[in-house]
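Peer 1: how would this look folded up:
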Amino acid sequence: MGNTTGKELDGRIALVAGATRGAGRAIAVALGERGATVYVTGRTTRERVSEVGRSSETIEGTAELVDAAGGRGIAVPADHLEPEQVRAVVERIDADHGRLDILVNDIWGGENLIEFGRKMWEIELDRGLRMLDLGVRSHIITSHFALPLLIRNPGGLVVEVTDGTAESNKGYREQFFYDLTKNAPIRMAFALSHDLKEAAATAVSITPGFLRSEQMLDGFGVTEENWRDGIAKEPTFAISETPALVGRAVASLAADPDRARWNGQSLSSGQLAKEYDFTDTDGSRPDAWGFLARYTTGEKPDPADYR
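Peer 2: Below you'll find the model as predicted:
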């Protein structure tokens, strides 16, 4: 079907938790492109900036992009570590529509806490636990309040966004707290696939590859227009992808009437790009995890062979 989309999700209601930037923003936009009404939540608004400190990326901005894509974007400020704020978001969705069809847990915002190359006991405990709060506890709180609304109608979809697949994460993710934080959503999706069976709902985890997010581009000192200049700093950047790829992956899952076949599985944007025949914005189809599986063993695969 390529990248041409219809309005398969017209009338569907989605909550993308953590939609300020990066993968969450792209997922919200891709769902809107297919006609969904998308509630976008996060901590950074035009009036208030989260600890991440990126004031130019707001939930209002994401909602406007959803509108421009053809859906309906609704920005609702929420800290997903605050149960009453999450409860209020879900109660609003219930009052507005009486249903929730798609839940995407993309809450994170802990990049500034990562300290690679240090042992578990060398990391300040508060920093490590904050990572777990941001990337694990927030997902649990959100699912706790949102799933009773999602299962009200059969066929719902829950997506846990993480970094890495079950296969790739068999190896150590370089740092104790990061390893736990990014493996937990994979297991959460697996567990939810069992809890949601009676409701005929599907739960999966999904990971982008080497994500060329706004924050990552800034870290490399490049823009989307000249991103290839970053390869000199990090050779694996050659296999990177825009957030649009994982956005299209989630939208394709949501629009697939046979998505239950994926229930409980750990998926990647590159894998689903092949399955559903879509590409990144430049027309390529990056398979970052396939490339990295060889690269990390000392081989020197050509990135062009994985695009």
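
Peer 1: drop to CA atoms for contacts and neighbour counts, all remaining ones
Peer 2: Fine.

Peer 1: strands of the stretch 51-200 of the chain, residue ranges please.
Peer 2: 72-77, 102-105, 157-161 (DSSP state E, counting those that start in this stretch).

Peer 1: what helices or strands is the last one leaning on?
Peer 2: For strand 157-161, the packing partners by 3 or more C-alpha pairs under 8 Å, 6 or more residues apart in numbering; DSSP states H and E come out as strand 102-105, helix 176-195, strand 202-207.

Peer 1: second chain to compare with the first, below:
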Amino acid sequence: METTEQVLKGKVALVAGATRGAGRAMAVELGRAGAVVYATGRTTRERRSEVNRPETIEETAELVTAAGGTGIAVPVDHLVPEQVAALVERIDREQGRLDILVNDVWGGDHLLKFGQKAWEADLRDGLRMIRLSIDAHAITSHCALPLLIRRPGGLLVEITDGTEEANTAHYRELFFLDLAKYGPIRMAWSLSHELREYGGTAVCLSPGFLRSEEMLDHFGVREENWRDAVAKEPHFAIAESPVFVARALVALAADPDRQRWSGKSVFSGDLAKVYGFTDVDGSRPDVAGYFEEVVHGGRAASAEDYR
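Peer 2: Model (predicted):
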């Protein structure tokens, strides 16, 4: 299922953390499906966030509109409740509804320092990671869910790195990162119970090995020649573009029976098997299967066997 029809026309979405990576791609694909998309983040054409990358929310909004939707960029620090409350009030004033809430805020990769025990890590950096991944998501849900539940059928999608199964089976080798990435999984589970009586759905969605702008820069490649990085990192052969998880989101949002996923955590590849969408190259990368069976399980197979 590639989005060729505007299956979400008339729907209003908020993608919190839409500056780059999966957040930008999800905003664009929601727009391609016809939605009005509020794209938030801290990096604008006038000011960069602590992440210090060039991508901006204005660019994201323009891409949403170019794809066929309506993109609206709003600078928001989702750790500031007053800014989030003002954002929700604006959405209510301008649209009178909110159908899809995507909590994708992160921006903590620059704080990662592997090889340190919990007591050796910089406490300020560790707590900052937790605030970015847990506090920001909780604040956004607190402010936005009253508008989401106004109409039955609202969809909340928490974005993280890894599913419940993956994150409990394998330690992430950094205490604060482990906490930060597990938080959204539990939030989706908890909120699935609270949204049920309103006909709402809460799902935790994870990309696989994501070819984000930052990851491509790390390997010194571009999307057009990303496979050149496999020589440096063989497991990068299973990498997926941000469009893959974005198509997973649209498939969920367009599914009238999406409540079957409520409370669960899934990889984009898990949903691809059900909904039939592909990545931009026509493949369906199965990162969970590849890492469990090949990387951790020792099976003699290549990444191409899992695409």
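
Peer 1: still on that earlier bit, rebuild the strands of the stretch 51-200 of structure 1 as CSV, extending it with mean neighbour count.
Peer 2: What follows is these, written out as CSV (neighbours: other C-alpha atoms under 10 Å):
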stretch, mean neighbour count
strand 72-77, 22
strand 102-105, 26
strand 157-161, 27
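
Peer 1: how about JSON lines for the ones you listed, with distance to Glu115 of structure 1 added?
Peer 2: Converted to JSON lines, these look like this (distance: least, C-alpha to C-alpha, whole Å):
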{"stretch": "strand 72-77", "distance to Glu115 of structure 1": "29"}
{"stretch": "strand 102-105", "distance to Glu115 of structure 1": "24"}
{"stretch": "strand 157-161", "distance to Glu115 of structure 1": "21"}
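
Peer 1: and Val246 of structure 1, which of the ones you listed is closest to it?
Peer 2: Minimum separation from Val246 of structure 1 across the strands of the stretch 51-200 of structure 1 (C-alpha to C-alpha) falls at strand 157-161, 9.4 Å.

Peer 1: tell me the counterpart of Glu224 of structure 1 in structure 2.
Peer 2: Counting by TM-score structural alignment, Glu224 of structure 1 lines up with Glu223 in structure 2.

Peer 1: give me the neighbour count for its match.
Peer 2: 12 (other C-alpha atoms under 10 Å).

Peer 1: ok, now how distant is it from Arg247 of structure 2?
Peer 2: The gap separating Glu223 of structure 2 from Arg247 of structure 2 is 18 Å, by C-alpha to C-alpha, to the nearest Å.

Peer 1: repeat for His193 of structure 2
Peer 2: Plainly put, His193 of structure 2 is 25 Å away from Arg247 of structure 2 if you go by C-alpha to C-alpha.

Peer 1: how near is the residue sitting nearest the centre point of structure 1 to Lys170 of structure 1?
Peer 2: For structure 1, Val161 is the residue whose C-alpha lies nearest the centre (C-alpha atoms, centre = their mean; 3.8 Å). According to C-alpha to C-alpha, Val161 of structure 1 and Lys170 of structure 1 sit 17 Å apart.

Peer 1: likewise for His80 of structure 1?
Peer 2: Distance of His80 of structure 1 to Lys170 of structure 1, computed by C-alpha to C-alpha: 28 Å.

Peer 1: between these two, who's got more neighbours?
Peer 2: Ranked by neighbour count (other C-alpha under 10 Å), His80 of structure 1 and Lys170 place His80 first, with 27 against 11.

Peer 1: which parts of the stretch 51-200 of structure 1 are helices?
Peer 2: Per DSSP state H, counting those that start in this stretch, the stretch 51-200 of structure 1 carries helices over the ranges 59-69, 83-97, 125-132, 138-150, 176-195.

Peer 1: ok, average deviation of the longest one from structure 2?
Peer 2: Using mean C-alpha distance after the TM-score superposition for structure 1, helix 176-195 of structure 1 ends up 0.4 Å from its aligned counterpart in structure 2, as a mean over the superposed pairs.

Peer 1: tell me which residues of stretch 104-123 of structure 2 come out buried.
Peer 2: Across stretch 104-123 of structure 2, burial judged by 16 or more other C-alpha atoms under 10 Å covers Asp104, Val105, Trp106, Gly107, Gly108, Leu112, Ala121.

Peer 1: quickly check those residues for the two that are furthest apart.
Peer 2: Farthest pair in the buried residues of stretch 104-123 of structure 2, by C-alpha to C-alpha: Asp104 and Ala121, 24.8 Å.

Peer 1: just the strands in the stretch 201-307 of structure 1 please.
Peer 2: Secondary structure of the stretch 201-307 of structure 1 (DSSP E, counting those that start in this stretch): strands located at 202-207, 266-268.

Peer 1: quick one: map Ala76 of structure 1 onto structure 2.
Peer 2: Just so we're on the same page, residue 76 of structure 1 is Val rather than Ala. Match for Val76 of structure 1 (TM-score structural alignment): Val74.

Peer 1: and its match, how far is that from Leu14 of structure 2?
Peer 2: 10 Å.

Peer 1: joint contacts of these two?
Peer 2: Common neighbours of Val74 of structure 2 and Leu14 (criterion: C-alpha atoms under 8 Å, 6 or more residues apart in numbering): Tyr38, Ala39, Thr40.

Peer 1: a strand runs through the second one, doesn't it?
Peer 2: What it means is Ala39 of structure 2. Yes: per DSSP: H, G, I helix; E, B strand; the rest coil, Ala39 of structure 2 lies within a strand segment.

Peer 1: for it, what are its contacts?
Peer 2: Residues near Ala39 of structure 2 by C-alpha under 8 Å, 6+ apart: 14-19, 24, 27, 57, 60-61, 71-74.

Peer 1: got a winner among those for most neighbours?
Peer 2: Ala27 (38 neighbours).

Peer 1: count the residues that sit near the nearest residue to Arg294 of structure 1 once chain neighbours are set aside.
Peer 2: Using C-alpha to C-alpha, 6 or more residues apart in numbering and skipping the chain neighbours, the partner closest in space to Arg294 of structure 1 is Pro301 (6.8 Å). Pro301 of structure 1 has 14 neighbours, counted by other C-alpha under 10 Å.
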